[in-house]
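> here is my input, please return the structure:
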Amino acid sequence: MEPITIIVGLIALVVGAVGGVFYGRNQLLNKQRTTGQSLITEAEAKSKEVLEQAGHQANQVVDDANQRAQSKLDEADNNISRRRRELEQEEEAVQRRRIQLDKRMDDIERRSERMEQREQQLNKRQSALDRKANDLKVQEDEQIEELQRIAQMTLEEARTSVLEAAEKDARNDMARIIRQVEAEAREEAERRAREIISMVVQRLASEHVSEISVSVVSLPNDEMKGRIIGRNGRNIRSFEIATGVDVVVDDTPEAVTISSFDPVRREVAKRTMEKLVTDGRIHPARIEKLVTDTQVEVNEMIREEGESAAYVTGVHGLHPEIIKLLGQLKFRTSYGQNQHAHAIETAHLAGMIAAELGANVEVAKAGGLLHDIGKAIDHEIEGTHAIIGSDFIRRYGVSDDVVNCVAAHHHEVEPTCVEAYIVEAADAISGARPGARRESLENYVKRVKMLEEIANGFEGVEQSYALQAGREVRILVRPDEIDDLGALELAKNVAKQIEDTMQYPGQIKVHVIRETRAIDYAK
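Now for the predicted structure:
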C-alpha cells in the first residue's frame, strides 16, 4: 500500500471520528437539554475516550504504512543494486568480446598481408614459368623442325604412321587374344555340350524312321479305276466334292493318287477310298456316308494322338483345341520326319537338357512339344509356322515363356528365357540325328550352291567350298586384304547371313582360312 493512500485513509478516519464526535455531542446536547447538565459531562468524557482510541488507531495505521513503505523501498533498492551488478557484468563481457574481436581483426589483417605477399611471389613464379614455357615451346618447335628435316616427314605424317603401326599391333594382339579366349570358351562349351547331348540322347534312345506321307491307294485291279470314275465321272466328282481333294487316275498300274494341301483331308480321303475299294459298292450316296464316318474316325484318332503326346511327355492342362492340333501333326512330315514323333522327342530332349542345366523342366517340355504346332495350320494361315503356332497357343492361355519358346525356335523373335534356347537346341538335335530327316537331291544341290554363293559374295574371299553334305562351308581369303581380326569378323558375318537367308536342318559350320605363303625358287 502506498504512503499517500495510507495518509488519506488516516485523515478520513480522523474526520469521521471528529464528525462522529460532533454528531454525538449535538445529540447529547439535545438530550442533555432535557436530562440535565450531568449528561453533558458524561458525553464529553466518552467523546474524549473515542478521540483517544481513534488517535491510537490512526498512529498504528501510520506506523504500519511506514513499515510497509520502508520494506518496499528496501526491496526496490535491492532490485536496483542487482540489476546494476548484472549490467556491469554484461558490460564486462561485451568489453572482453570487443577485445577478442580486435585480436581477430588484427590476425585477419596479418593473414591478409601474408596472402598478398604469397600472391606476389606466385605471380613472380608464374611469370618465370611462362617465360620457361615459351622458351621450351620455341625449343620444341625448333626440334620438331629439325626432326621433320631429318626424317623428311611432317608431324601429321609421323603421327599417322605411328598410329597405323600401333593400330596394326593392337589389332594383331586383339585377334590373338580373341582367338585364344574363343578357343578356350569353345573348347569348354563343346565339352560340356557333348556331355549333355550324349547323355540326353542315350537316355532317350528313341527309334527314328523316315516317314513319307504318300497318299497312294492300291487297287486290286485296273478295272476298279473305271468304277471309281463312274458313269460320266459322277463317282469321282462326288468323291472330290465330299472330301475336298483331287483324285489322280493315271497310267500307274493298280493305284490311284490322292492330292491335297491339307494332310487331314488327304488322310480322310485315303481311308475312304480304301473302304470303297474293299466294299466294292461305289456310288455317290455310299461315298458321302463313308466320308462322314471316316471324318468322325479320323477326328477321334487326332484327339487320341494329341492326348497321347501330352500324356507321354507329361505336359498337362492343354486346351482341347491345342490337343487337336497336336494330334494333326501325326499327318504332317518335314524332310521325311513325322512331326508328331518329332514333337514328342523334342519335348523329352528339352526336358532332360533343362534338368541338367537347372532350368524349368515343365516350360522346356511344353515348349518342345508345341514348338512346331503351327505346321498343322500353316497351310491355312499366312506366315511362318513358329509365329502362327505362338499366336495360336497364346489365345488359349499358355504361359508367356512357353509362347516365347515356340516363337523363338527359328530366331524370328528374340528369346526371353533360357528355356527358349533349350527348345531350339532340342529341335536341332532331333532333326539332325542320323536317319531323322532326308531331303531331295534338288534341294540338296540348291542348298550347297547357295552356301558357296553367300560366301563368295563377301570382299576378300578367294574361294569357297561346301563340304560334308552342306553342313560346312570352307572359305579361303586373300591374306593381303583380310587380317586375322577381319577373318573372325568374316566368319561371323557369313554365319549371320546364312541364318537370315537359308533354311536347313541342324547347323552349318563356317570355316575361314587365312594363309600367307612365301615362295621363292633356287636357280
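> drop to CA atoms for contacts and neighbour counts, all remaining ones
Noted.
> buried sites along stretch 358-378?
Within stretch 358-378, the residues scored as buried using 16 or more other CA atoms under 10 Å are 359-378.
> how long is it from one end to the other?
With CA to CA, to the nearest Å as the measure, stretch 358-378 spans 34 Å from end to end.
> chain center to it: distance?
Mean C-alpha position of stretch 358-378 versus that of the full chain (CA atoms, centre = their mean, to the nearest Å) differs by 24 Å.
> who are the contact partners of G230?
By CA atoms under 8 Å, 6 or more residues apart in numbering, the contact set of G230 is 236, 283.
> ok, now how distant is it from R125?
119 Å.
> tell me the contacts of the nearest residue in space to S206 that is not next to it in sequence?
Nearest non-adjacent residue to S206, counting by CA to CA, 6 or more residues apart in numbering: E345, 7.7 Å away. E345 is in contact with 204, 206, 369, 430, counting by CA under 8 Å, 6+ apart.
> ok, now which ones touch R265?
Here R265 is in contact with 243-245 (CA under 8 Å, 6+ apart).
> how about the residue nearest the centre of the chain, nearest residue that isn't a chain neighbour?
In the chain, the residue lying closest to the centroid (CA atoms, centre = their mean) is T416, at 9.6 Å. Nearest residue to T416, sequence neighbours excluded (CA to CA, 6+ apart): N404, at 6.8 Å.
> count the neighbours of R179 for me.
Counted by other CA atoms under 10 Å, the residues lying close to R179 total 15.
> before we compare anything, build this one as well:
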Amino acid sequence: MYIISLSVSIILTAIVGIVAGCFIQNRVTAKRLGDAKDLATRIINEARKEASAQKKELLVQCQDEILQQKKAMEIEYREQEREIKNRERKVQDLTERLDEKIERVTKKEDEIIAFEKEQAAKERQLAEKEAELQNLMDEQERKLQEVCGLTVEEAKARLFQEIEARTRHEAAHIVRVIETEAKENADRKAKEIIAGAIQRYAGDYVGEQTVTAVPLPSEDMKGRIIGREGRNIRAIEAATGVDLIIDDTPETVILSAYSPMRRQVARMALERLIQDGRIHPARIEDIVLKCEEELDIQVREVGEQATFDAGVHGIHAEIVRLLGQLKYRTSFTQNVLQHSLEVSALCGMMAAELGMDVKKAKRAGLLHDIGKAVDHEVEGSHALIGADIAKKYGESKEIIHAIAAHHEDQHPETALAVLVQAADSLSAARPGARKELMESYVKRLEELEGIATGFDGVSKAYAIQAGRELRVMVNSDNIDDDRAYLLCKDIVAKIEETLTYPGQIRVTVIRERRAVSFAR
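Coordinates of the predicted model:
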C-alpha cells in the first residue's frame, strides 16, 4: 500500500509539474509575442517617420530645382529680349542709313542730269564751231590750189617724199653710231658691274649632305635605340621618314634622308630620346611631334632673320615662313636660302650701279626662288609657282614678273627681271657654289659630248672646265668657216633644249687646216 501511495504521489507531483511547466511556457510565449508586437509597432512608426522626412526633403529639392529652372528661364528670356532689342536697334540704324544713302543718290542723279544737259549744250556749240572751222579750211585749201596749181594730196605726197629722203640717211647713220656705241658701252659697263658685284660679295660655301651623324654616349645606347625585335628603330623611321644606319662606327648613328627638314626632326628627336633615356614607341611619337612643332617655330625665326639680313621689310608672314623652309632645301648641294640671300645682295649692288631701286631689287632677289619651298607639293616650274605665291600675298607686278622670268618661263620685259637673272646665274655659277654627285656629273659630261658628236662633220668633242666649256673639233674638209659658225649655234640650241645644268656652258667650234711638207 505504501508503494501504491508513493506511486500515486509521484504521479500527482509529475502532473502538477507538467501543468505548472505548461502554464509557465504559456506566460513566456505570451510575453515574447507582446514584445514582438511592440518591436514591430516601433519599427513601423520609425519607418513612417523616416519616409515622411524623405518625402519632405524630396519636396524641398523639387522646389529648389523648380526655382533654379525658373531663374534660368527668366535669364534666358531677358537675354533673348535684349538680343531682340539690339537687332531692332540695328535694323533701325540700317534703315536710317539706307534713307540717307537714297537721299544722296537722288541728289547725285539730279546733279548728273544737270551736268548732262550742260554737256549736251557744249557739244552743240562745239559742233557748230567745228563746222565753221572746216568751212574756213576748205576755203584756204581752194585758194592754195589756185595759187600753186597742186591738189592737197599731191602737195602732201611731195612733202612727205622730200622729208623721208632727207631723214632716212641721217636716221640710218645715227642708228648705226648709236648701236655701235651702245654695244661697246653696254658690254664694258656690264662687265664692270658684274665684276664689282662679285668682288664686293664673297660668301662662304657649305656643301649640304644627305646624311647626319648623331653621337651616342656609349655603345649600349645602340641596343636601346634598336629596341626589342627592332621596334624602336622601326617606330623612329616610321615617325620621321628617315633611315637610321647603325653600323660598326663607334658611338655614332647615321641619319639618311634627302629631306633636310626630316633629318633635322629626326636628329632633334633622337638627341632628346638619348638624353631622356626613355625610348619606346609611344615616347618616340610624342617626342617627334614636339620636335616638329619646335622646328616650325625655328623656320619662322629663320625666315625673319633672312628678311632682316637682306634689309627687306613688309613681307607677308606666310612668305616669311616659306623663306625659312628654304634653309632646309638644296639645289646641287647649294643651300637655297643662302643662295637667295646672295642673289638679293648681288641684285642690290648691281641696281645701285645702274641707278635702279635698290630695295625693290633686293626684294626680288630674295624672293626669286620662293617657289622651291613648295615645288615638291605643287606641280609646275618653281619660278611660276613662286610668282603665284607672290601674287597671292600682295607683291607688286614687277616683283611677280621678275620671279616668273628668272628662268625664262616668261620673257623678261623689265630691267629688274634681267637683273635677277644675272644675279641668279652669278650665285649659282661661281666656282664651288654647287656640287653634283659623281655619277650625275659624269653622265652630264657624256651627254654634253654626245650632243656635239651627233652633228655631221664633227670629229671629236671634249667637255672641259668641269662641264662649263665644250670644245668641238670639226673636219675642215667638210665644214667651212660659215658652216662652223652655224654649227656652233645649233649645238648651243641643242644643249639648251635637252640638258639641265647650273650656270652657262661655253661652246667653241675649232676648224683647223694644216699644211705639212718635208725638206729633204
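> TM-score them against each other, please.
For this chain pair, the superposition-based TM-score is 0.60 by TM-score structural alignment, normalised by the length of the second structure; 343 aligned residues with a CA RMSD of 2.7 Å.
> coming back round to it: what residue in the second structure is paired with the residue nearest to S206 of the first structure?
With TM-score structural alignment as the criterion, the equivalent of E345 of the first structure in the second structure is E342.
> quick one: contacts for the corresponding residue of the first structure for F332 of the second structure?
With TM-score structural alignment as the criterion, F332 of the second structure lines up with Y335 in the first structure. Neighbour list for Y335 of the first structure: 437-439 [criterion: CA under 8 Å, 6+ apart].
> ok, now how distant is E46 of the second structure from R97 of the second structure?
According to CA to CA, E46 of the second structure and R97 of the second structure sit 76 Å apart.
> now I370 of the second structure
For I370 of the second structure, the distance to R97 of the second structure - CA to CA - is 47 Å.
> report the distance from the longest helix along the second structure to the chain centre.
Counting residues, the longest helix in the second structure under DSSP state H turns out to be helix 2-148. Distance of helix 2-148 of the second structure from its chain centroid, counting by CA atoms, centre = their mean, is 46 Å.
> need the next SSE after that helix, C-terminal direction.
As assigned by DSSP states H and E, the chain's next helix or strand after helix 2-148 of the second structure is helix 152-200.
> give me the distance between that following helix and the centre of its chain.
Here helix 152-200 of the second structure shows a centroid-to-chain-centroid distance of 46 Å under the convention CA atoms, centre = their mean.
> who does it touch, helix- and strand-wise?
helix 336-354 (3 or more CA pairs under 8 Å, 6 or more residues apart in numbering; DSSP states H and E).
> buried residues, the helix it packs on. List them.
336-351, 353.
> mean deviation of it from the first structure?
Once the two are superposed, helix 336-354 of the second structure sits an average of 1.2 Å from its aligned residues in the first structure (mean CA distance after the TM-score superposition for the first structure).
> between that helix and helix 152-200, how many degrees?
Orientation note: helix 336-354 of the second structure sits at an angle of 130 degrees relative to helix 152-200 (axes from the mean of the first three to the mean of the last three CA atoms, to 10 degrees).
> tell me the helices and strands packed up against the next helix or strand after helix 336-354 of the second structure.
As assigned by DSSP H and E, the chain's next helix or strand after helix 336-354 of the second structure is helix 358-367. Under the contact definition 3+ CA pairs under 8 Å, 6+ apart, helix 358-367 of the second structure sits against helix 336-354, helix 397-405, helix 415-429.
> same thing but at 10 Å, please
Here helix 358-367 of the second structure touches helix 281-310, helix 317-325, helix 336-354, helix 382-392, helix 397-405, helix 415-429, going by 3 or more CA pairs under 10 Å, 6 or more residues apart in numbering; DSSP states H and E.
> what stretch of the first structure does the fifth one fall on?
Okay, so that is helix 397-405 of the second structure. The alignment of helix 397-405 of the second structure onto the first structure (TM-score structural alignment) spans residues 400-408.
> ok, and what's touching the matching stretch?
Residues outside stretch 400-408 of the first structure that contact it (CA atoms under 10 Å, 6 or more residues apart in numbering): 360, 362-374, 384-394, 397, 413-424.
> buried residues of that stretch, list them for me.
By 16+ other CA under 10 Å, the buried positions in stretch 400-408 of the first structure come out as 401-408.
> will you turn those into a markdown table that also has distance to I4 of the first structure?
Formatted as a markdown table, those follow (distance: CA to CA, whole Å):
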| residue | distance to I4 of the first structure |
| --- | --- |
| D401 | 106 |
| V402 | 109 |
| V403 | 109 |
| N404 | 108 |
| C405 | 111 |
| V406 | 114 |
| A407 | 112 |
| A408 | 112 |
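> ok, of those, which one's closest to H511 of the first structure?
A408 (26.2 Å; CA to CA).
> counterpart of L384 of the second structure over in the first structure?
Under the alignment (TM-score structural alignment), L384 of the second structure maps onto I387 of the first structure.
> so its match sits right up against E412, yeah?
Yes - using CA atoms under 10 Å, I387 of the first structure makes contact with E412 at a distance of 7.7 Å.
> and these two? Which one has more around it.
More neighbours surround I387 than the other of I387 of the first structure and E412, with 23 against 12 (other CA under 10 Å).
> show me the contacts for the match of L384 of the second structure.
I387 of the first structure makes contacts with 371-372, 374, 378, 403-404, 406-410, 412-413, as judged by CA under 10 Å, 6+ apart.
> one more time with 6 Å
Applying CA atoms under 6 Å, 6 or more residues apart in numbering to I387 of the first structure gives the contacts A407.
> same check, this time on D63 of the first structure
Listed by CA under 6 Å, 6+ apart, the contact set of D63 of the first structure is empty.
> sorry, back to before: check the gap between the residue nearest to S206 of the first structure and D222 of the first structure for me.
The gap separating E345 of the first structure from D222 of the first structure is 42 Å, by CA to CA.
> go on, V62 of the first structure?
163 Å.
> same question, P253 of the first structure
P253 of the first structure sits 7 Å away from D222 of the first structure, going by CA to CA.
> V512 of the first structure - that's part of a helix, no?
No - using DSSP: H, G, I helix; E, B strand; the rest coil, the assignment for V512 of the first structure is strand, not a helix.
> now check it against the second structure: what is it aligned to?
In the second structure, V512 of the first structure lands on V509 (TM-score structural alignment).
> cool, and Q468 of the first structure?
In the second structure, the residue matched to Q468 of the first structure (TM-score structural alignment) is Q465.
> check E321 of the first structure too.
Under the alignment (TM-score structural alignment), E321 of the first structure maps onto E318 of the second structure.
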